[in-house]
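K.L.:
Predicted model follows, preceded by the sequence.
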Amino acid sequence: MRHEDAWPTELKVTNTGTNLAVAFDDGRRYELPAELLRVRSPSAEVQGHGPGQRVTVPGKRNVAISDVVPVGHYAVRLVFDDGHDSGIFTWAFLSEIGETQDDVWQGYLTELTEKGLRREP
């Protein structure tokens, strides 16, 4: 299934906000850590406004999801307890990050190390 065709059948905040459980109509299920979603948020604040402008966001080890707000029929806006709330998480984005989360996570940890940053607040 292409990520663009992904359709969620379940979307639930779990573990007191530290994870987002997502299930898709093709049977795939992911438990996505709030920290990963926060540091890879599709917002301009994190991704920048063009190629090569993505920001490495440190200090989010304990971040939690405090709210999930529907955006049309194609996405949700996640509200994090650190105040970040501008990312629009499309079904395709959640599908892709679920499928690649191990690689995305390793990339994030490598970036932190290379820049002398930490996960701890």
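P.N.:
Yes, it's here.

K.L.:
Going by C-alpha atoms from here, please, whenever you check contacts or count neighbours.
P.N.:
Will do.

K.L.:
Specify the local secondary structure of the spatially most central residue of the chain.
P.N.:
The chain has residue 37 as the residue nearest its centroid, 2.0 Å off, counting by C-alpha atoms, centre = their mean. Classification of residue 37 by DSSP: H, G, I helix; E, B strand; the rest coil places it in helix.

K.L.:
just the helices in this structure please.
P.N.:
For the chain, the helices defined by DSSP state H occupy 34-39, 44-47, 91-115.

K.L.:
okay if I get the ones you listed as a markdown table plus distance to residue 23?
P.N.:
Shown next, in a markdown table, are those (distance: least, C-alpha to C-alpha, whole Å):
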| stretch | distance to residue 23 |
| --- | --- |
| helix 34-39 | 16 |
| helix 44-47 | 25 |
| helix 91-115 | 9 |
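
K.L.:
Can you tell me which of those is packed in deepest?
P.N.:
For the helices of the chain, the largest average neighbour count (mean count of other C-alpha atoms under 10 Å) is found in helix 34-39, namely a mean of 22.

K.L.:
alright, now check it against this:
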Amino acid sequence: MSGGFKTPIVRQVWPVEIRLKSQEKALEIDFDDGSKFRYPAELLRVESPSAEVQGHGPGQKTLVAGRRHVGIMSLEPVGNYAIRIKFDDLHDTGIFTWRYLYGLGKHADELFAAYVKALEERGLSREP
């Protein structure tokens, strides 16, 4: 699986509204440029910016399987630039900056497709 995505952003983006949809296992964010994204919890979990998932350098990303039904327990602000997401599988070490979330929203479909393909290639499943 590739090492993530690169999104050229000229200016900082800011969320204007954040909605945690616990029952739907999703997060919705509206940004100040008019962009609106819906993030399934599974995508957020497997693309967590944590060292546990991304590693400590290029090419160290870990493929996280079995997270189809993961949910979000809570969101915690980190300064004015990010949130920490606490997942119900107890993962909570990723700090999701607004820029990271914006890029994740822009590339969600291709990232999710690459994730599913990587699981299939390794004989792994989204199911727990």
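P.N.:
Everything's here; your move. Since the model is a prediction, treat every value here as computed from it, not as a measurement.

K.L.:
out of the helices of the first structure, which comes closest to residue 67 of the first structure?
P.N.:
helix 34-39 (11.4 Å; C-alpha to C-alpha).

K.L.:
start and end residues in the second structure for that closest one, please.
P.N.:
Mapped onto the second structure using TM-score structural alignment, helix 34-39 of the first structure spans residues 41-46.

K.L.:
who's in contact with that stretch?
P.N.:
With contacts defined as C-alpha atoms under 8 Å, 6 or more residues apart in numbering, stretch 41-46 of the second structure is touched by 25-27, 53, 63-65, 67-72, 87, 91, 108, 112.

K.L.:
switch the cut-off to 7 Å
P.N.:
25-27, 64, 67-68, 70-72, 112 (C-alpha atoms under 7 Å, 6 or more residues apart in numbering).

K.L.:
Now do the strands in the second structure.
P.N.:
Along the second structure, the segments classed as strands by DSSP state E run 15-21, 26-31, 36-40, 72-78, 82-87, 95-97.

K.L.:
hang on, the earlier thing: quick one: which two of the contacts of stretch 41-46 of the second structure are the most distant?
P.N.:
Taking C-alpha to C-alpha as the measure, the contacts of stretch 41-46 of the second structure span a maximum distance of 19.4 Å, between 27 and 64.

K.L.:
re earlier: quick one, which of the helices of the first structure gets closest to residue 69 of the first structure.
P.N.:
Of those, nearest to residue 69 of the first structure by C-alpha to C-alpha is helix 91-115, at 13.3 Å.

K.L.:
Could you check the angle the closest one makes with strand 75-80?
P.N.:
Between helix 91-115 of the first structure and strand 75-80, the angle comes out at 40 degrees (axes from the mean of the first three to the mean of the last three C-alpha atoms, to 10 degrees).

K.L.:
so what does helix 91-115 of the first structure touch, helix or strand wise?
P.N.:
With contacts defined as 3 or more C-alpha pairs under 7 Å, 6 or more residues apart in numbering; DSSP states H and E, helix 91-115 of the first structure has no helix or strand neighbours.

K.L.:
and it, how far out from the chain's middle?
P.N.:
9 Å (C-alpha atoms, centre = their mean, to the nearest Å).

K.L.:
ditto for stretch 10-21 of the second structure
P.N.:
14 Å.

K.L.:
what sits up against it?
P.N.:
Residues outside stretch 10-21 of the second structure that contact it (C-alpha under 7 Å, 6+ apart): 26-32, 98-99.

K.L.:
Among those, the buried ones, what's the PyMOL command?
P.N.:
Selecting only the buried entries of the contacts of stretch 10-21 of the second structure in PyMOL, with 16 or more other C-alpha atoms under 10 Å as the criterion:
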select buried, resi 26+27+28+29+30+31+98+99
